[in-house]
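Trainee: quick one: sequence and predicted model below, then my questions.
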Amino acid sequence: MSESSVRVQESTVHVQEPTGPESSTAPGTVATHCPYCALQCGMLLSRDGAGRVSVQARDFPTNQGGLCQKGWTSADLLTSPDRLTTPLVRRAKGGELEPATWDEALERVVRGIRDIQRRAGRDAVAVFGGGGLTNEKAYLLGKFARVALGTAAIDYNGRFCMSSAAAAGLRAFGLDRGMPFPLTDVAAADTILLAGGNPAETMPPFARYLNEQRRAGGDLVVVDPRRTPTAAQATLHLRPVPGTDLALANGLLHIVVSTGLLDETYVARRTNGFDEVRRAVAAYWPERVERITGVPVADQYRAARLLGAARHAVILTGRGAEQHSKGTDTASAFINLALALGLPGTPGSGYACLTGQGNGQGGREHGQKADQLPGYRRIDDPAARRHVARVWGVDPDALPGAGPSAYELLDALGTPGGPQGLLVLGSNPVVSAPNARHVERRLRALELLVVADPLLSETAALADVVLPSAQWAEEDGTMTNLEGRVLRRRRLQPPPPGVRTDLATLSELARRLGHPTGFPADPATVFTELRRASSGGAADYSGITYDRIDRQNGVFWPAPAGEDTPEGGAAAAPGSEARARNDVTGTPRVFLDAFAHPDGRARFVVVEHRPAAEEPDSEHPLLLTTGRIMQHYQSGAQTRRVPALAEAAPRPFVEVHPDLARRLGISAGELVRVVSRRGSAEAEARLTSAVRPDTVFMPFHWGGAGRANSLVGDALDPVSRMPEFKVGAVRLERI
């Protein structure tokens, strides 16, 4: 990783909070966090007397004074010429979006909602949220859907990110906190196995921990079909055929068992179900695994021995292992390997999944996921429904049940019996959803599409009503990073004239829909209610206050209310004393004493390799895998509008192995067409041996003709309902 990608900058700038109306345009500095990935790097935002905003890194525990290129340029978004500063309304079907007053826009939304629900029922209006929303917005959005709209049809784009790892964690540990220990444990590990992650590009300051680990003599094993910048740093790079990570994990466990690396004491004392898994992985002998995955037998043994010989080892998984139609089982296979080695709940060791979106962890904990209520409560649990209904002041029976998952919701839009109206906050599914051409058609079929966004994204461009939203530096709130650390995002300045915060928009929509109370626009008030709603749940935030976050560089959940919190609160969730040791910063390390199942034991789960939902054939002979690059983030709706980032990565591309390019007569820089069974995308060919000769790679940050997700299939994991983003069959054509 180059020095230009992460720079360290010492800062002693005095931090001042806005204290009144006069501070809205006054110079000042606030300590806040980057608006992009789940690392949530600490930064200082400063506004000078001319209104210019600058960024400085600060020495926060996660980024240690470093920022990536996206972080350094993040303030450019605040003054982007593409900012929306007035609502837009399409006054005639098929007409153009035109400027409108807030009153006209909101009345159009409310009128459309009432008309649709009167004719087709409550669930005919749906809500689609995002993993970048603050905890306060995610919470109020879930409440808005279930109380103001009374709909079960709500899900969010985090379903496309963390759902497989979350499902695997729940069934193994009884609790889903993506990283159940602080990042510092990664740097101290003797051996790290990273499967399907490329933090050197996706969250560059995280790579500091890998560099520190290597400098201390540690070993890094990377599992990835591509030779990514992260893999280039590895002690050992395993390059499986895309879609075969599960077989590789089972094969590594086979070697651990057969070579005496199993931690038998840990397995007997802290787990259940190992005998069944032992019998299952007996069929994954190294030579068979090599035939399935392409990973040489010698490399399998070396990886297993590096893990087994380590005093402290950490296994990490990312989207490359999880975004499959068998993603939950693949994550379970790596968890089985970690349990067999005695890692989870052992100080200095463990298993974790790397959360991608800025609030991917908190976004799913507080109610915008189809099957969950705040506090990570199941919506079909009667006790959970009673608790949340009491906080909300409604009848538990009035709360809807679980709705469809994200892709299933999008797939049903505009169909008979499906939702006819949709409200989108913090997401751009026209670019980010699988089978994106089909999703775009479904969005166009709606009677009412409402999008709240700071920018005219590809999804907003299809809307009937667009509501301009405040950006990250223009509102307060909390985020929960990949460690489960709850952080403060602070407002530096107010939104531009004509722009409202999402909380204010939801509050006003609720009022117009007949709910004059219960939907405050003030984030601190919303967070206080969130604390009450989460109290006693798995993700218990009841002991977290804004002041406590400020004093302690964030607070790790679970953090039940107690003496340290002035407002008091309910007791900790049953069993939490056994599963975590709470301290002044909450619970940095869970599972030290016990896991979150009633018996305190972790669960091994038998999982078997199976082919991808779509395999190559004579018409589509190549494998496609997708991912991110350093300069852009998610659908690119933000980063493509930052001049420095757009200049560094201006257009979509496809990585092609030189041998494949020679066979097809493709030259470097040539525009090629990538064709799948669903459609095609056009991109510049980049010739590189970083990809396998049977595989091509496309980043997914662009819409239009270069939209990678036009190629991706919609096969879903049966447990998590995660689409299969990471493997599909394609062919290349010269244009």
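Mentor: Yep, that arrived. Numbers count the residues shown, from 1 in each chain.
Trainee: for the rest of this, base every contact and every neighbour count on C-alpha atoms.
Mentor: Will do.
Trainee: which residues touch the closest residue to residue 241 other than its chain neighbours?
Mentor: Spatial nearest neighbour of residue 241, chain neighbours left out: residue 293 (5.2 Å); criterion: C-alpha to C-alpha, 6 or more residues apart in numbering. Counting by C-alpha atoms under 8 Å, 6 or more residues apart in numbering, residue 293 makes contact with 240-241, 244-245, 247-248.
Trainee: distance of residue 293 from residue 244?
Mentor: From residue 293 across to residue 244, the span is 6 Å (C-alpha to C-alpha, to the nearest Å).
Trainee: now do residue 276
Mentor: Residue 276 is 21 Å from residue 244, by C-alpha to C-alpha.
Trainee: so these two - more neighbours on which side?
Mentor: When residue 276 and residue 244 are compared for neighbours, residue 244 comes out ahead with 24 against 12, by other C-alpha atoms under 10 Å.
Trainee: putting a second one here so we can go through both:
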Amino acid sequence: MTELLLKYFRTKQREVQSEKIYDTQCPFCSMQCKKQVIEQSVVTRKKYRVLGKENPASHGRLCIKGMNAHQHAMHPDRLQYPLLKVNGKFEQIPWDKAMRIMKEKFQSIQAMHGFNALSVYGGGSLTNETAYLLGKFARVALKTKYIDYNGRFCMSSAAAAANHAFGMDRGMTNGLNDIPLAKCIILAGTNIAECQPTLLPYFEKAKENGSFIIVIDPRETATAKMADLHLKPRPGTDSALANGILQVLLAEKEIDLSFIMERTNGFAELKDFVETIKLEDIEELTGVPSSQIRKAAILFGKAATGMVFTARGVEQHTDGYQTVRNFINILLVTGKIGKAGCGYGAITGQGNGQGGREHGLKADQLPGYRSIENTEHRRQLARVWNIDESDLPGKGVSAYEMMEKISQGEIRGMLLMGSNPIVSNPNAEFVKNALEKLDFLVAADLFISETAELADLILPVSSYLENEGTMTNLEGRVIHRPCAMPSQGSVKHDWQILCEISRLLGKEEYFSFSGPEEIFNELREASRGGIADYYGIDYKRLKNGDGVLWPCPDSDHPGTERLFDDSFAHEDKKAVMIPVPSRAEAEKETPNRKYPLYLTTGRVVSHYLTGVQTRKSASLAARNVESFAEIHPETAKRYGIGNKSLIKIESKRGSIVVRSHLTDAIRKDTVFVPFHWAETQNVNLLVSDQLDPVCRMPGFKITAVNISRLE
């Protein structure tokens, strides 16, 4: 009897103490922090704790989102079986039926309306393997030109600007370790403390080393509180502010003339333009005192080393491309690039926003950051894919413009993978109405998002804990993410879904992959010799190391820590400067008597993108259960609005209802609303459908609105 009791207690003790460790990385921002999810079984319950894991980007740090990301992956609302909409309600169906329906619908739509009647819409959190395969699926299996992704709303301004200025775009021209070496840093429109909290210590280290930090933002964010100088421009006037800085740099001769002459083009035209600028005009336009503009310029010009970082605050405008070009102008005239502690960084927002645009998710791009309009690039990829170059479709349109094509009846079907466009797109009511017109919408997702609710067919996909692959972080470091846990229910990996439907469409020879490593090996070959060259990177190297920064042309190459040491990527090896007008964005959404205030948007630390995942985390949702509007107390008083009261915000496109949050950390002429909520709190219902003419970025950051107390 005693032995039986001892055996029983030993068994129970093992149950209590059993522990499983899952190595993975956070699925959210572009830092891609490594971590461990530790599962502890306590009798019949499972408890989880999370530890940061050492890695070159975040060195074991985790933010509140990373600490709780496992909660959404294990949420009971996770989709586990395909769902078909029947008479307005979703019914569970087997995979073979789901695939058969997809095949029949895709084929019938294209038979009636042509190849381009189908479209593909991807997401910036997909792995490199899925991003690559989704681009190939659109162009080879469906033969459609219509593919784009939600990264269009994240990085397109900065990507276009870097490509045109430098000849290539890698987000950051330097590795993260260069940040503490910069003696002056400009953070333009980036709230790192809330959007990428584990990145902030690099800037804190720079301050410890004596760096002077300049923050440009109409709000006093958590990042701005770290600044030595905070410039608060009127929304939409960032390019004008950059012109003011350039005017002082040239007038005070705080420029590197030898660098300009040897390594750049376009300075003469820029100089002629800047010399016509009057600093008092810039002050009037931006609302930033000329003394502050002068101080920022002289400090940056005189600093031995310096870096400029931009993010959505200056990029999500209809002149976002030109604004980023102007901040790059500041770097080029001072010669602060291609050296330790000197360079440009576009702070990538989404987990794999960088890799997605490198390998074919954008309408105009092919793997390796090649152009779909370049004949030699097309031939190169056709050889890799074993197709005729003439069978490769041409350039499509941007993400929002696909919605216009749907509304016009040109696009009749869509495969949506890892995105929620009726919340993330501008002019959101139009987008919803357009998607409802589709003959067939299939959504692959973890949950029934607001957009998936409109789908005819929903396919359940694996979470970040279950899906192996690679991601490319904000500095261009390619990182391997292991499969930590088995998938739930009959969930499939997104790459499996693409391979299976391709087989049914008769394209099996192009999609006969048995795992992500095989896909990555083809990606390597497809990128070989391109701007984003991954050829020298393989899974063995990634699993045994800390990731590799591209370009990496062969297996002996260490990866490229810093770009442009000796030359830029244009044919003549020089960077290009251009003059940028000061008033382009400011004139498009000017407040008036009916809509007298500026509205700008952004993030909060506890949520990510449209909130589909973070709202499924109890710990994160509890921190921000609803949306809100930041309003200056004097402005609120003028409108009879109290703190924490419900208010209506209205633009000429629609209205939303949110709760007021009075704070003197924002300009009196500006209202801020985060974009993580849907339905009546979806701030993108208010945003214009006007797009940047170069990169097709919407103007999320400036909308003319009115506010009123909700009776």
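Mentor: Everything's here; your move. Computed from a predicted model, the values in this text were never measured in an experiment.
Trainee: what's the TM-score here?
Mentor: Their TM-score after superposition, calculated using TM-score structural alignment, normalised by the length of structure 2, is reported as 0.95; 687 aligned residues with a C-alpha RMSD of 1.3 Å.
Trainee: the residue nearest to residue 241 of structure 1 pairs with which position in structure 2?
Mentor: Matched to structure 2 by TM-score structural alignment, residue 293 of structure 1 sits across from residue 286.
Trainee: same question for residue 543 of structure 1.
Mentor: Aligned partner of residue 543 of structure 1 by TM-score structural alignment: residue 536.
Trainee: once you drop chain neighbours, what's closest to its match?
Mentor: residue 554 (3.6 Å).
Trainee: could you do residue 343 of structure 1 as well?
Mentor: Residue 343 of structure 1 sits nearest to residue 350 (C-alpha to C-alpha, 6+ apart), 4.4 Å away.
Trainee: okay, now the one you found: neighbour count?
Mentor: Residues within reach of residue 350 of structure 1, counting by other C-alpha under 10 Å, total 28.
Trainee: got a list of what it touches?
Mentor: 180-181, 313-315, 338, 343-344.
Trainee: so which of those persist in structure 2?
Mentor: Of the contacts of residue 350 of structure 1, the ones still in contact in structure 2 (both residues aligned by TM-score structural alignment, their matches' C-alpha atoms under 8 Å) are 180-181, 313-315, 338, 343-344.
Trainee: corresponding residue for the residue nearest to residue 343 of structure 1 in structure 2?
Mentor: Under TM-score structural alignment, residue 350 of structure 1 pairs with residue 343 in structure 2.
Trainee: picking that back up, aligned to the residue nearest to residue 536 of structure 2, what sits in structure 1?
Mentor: Aligned by TM-score structural alignment, residue 554 of structure 2 pairs with residue 561 of structure 1.
Trainee: what about its match, distance to residue 148 of structure 1?
Mentor: Counting by C-alpha to C-alpha - residue 561 of structure 1 and residue 148 of structure 1 are separated by 29 Å.
Trainee: how far is stretch 638-658 of structure 2 from where the chain is centred?
Mentor: 28 Å (C-alpha atoms, centre = their mean, to the nearest Å).
Trainee: same question for stretch 466-481 of structure 2.
Mentor: For stretch 466-481 of structure 2, the distance to the chain centre is 14 Å (C-alpha atoms, centre = their mean).
Trainee: tell me the buried residues in it?
Mentor: 466-481 (16 or more other C-alpha atoms under 10 Å).
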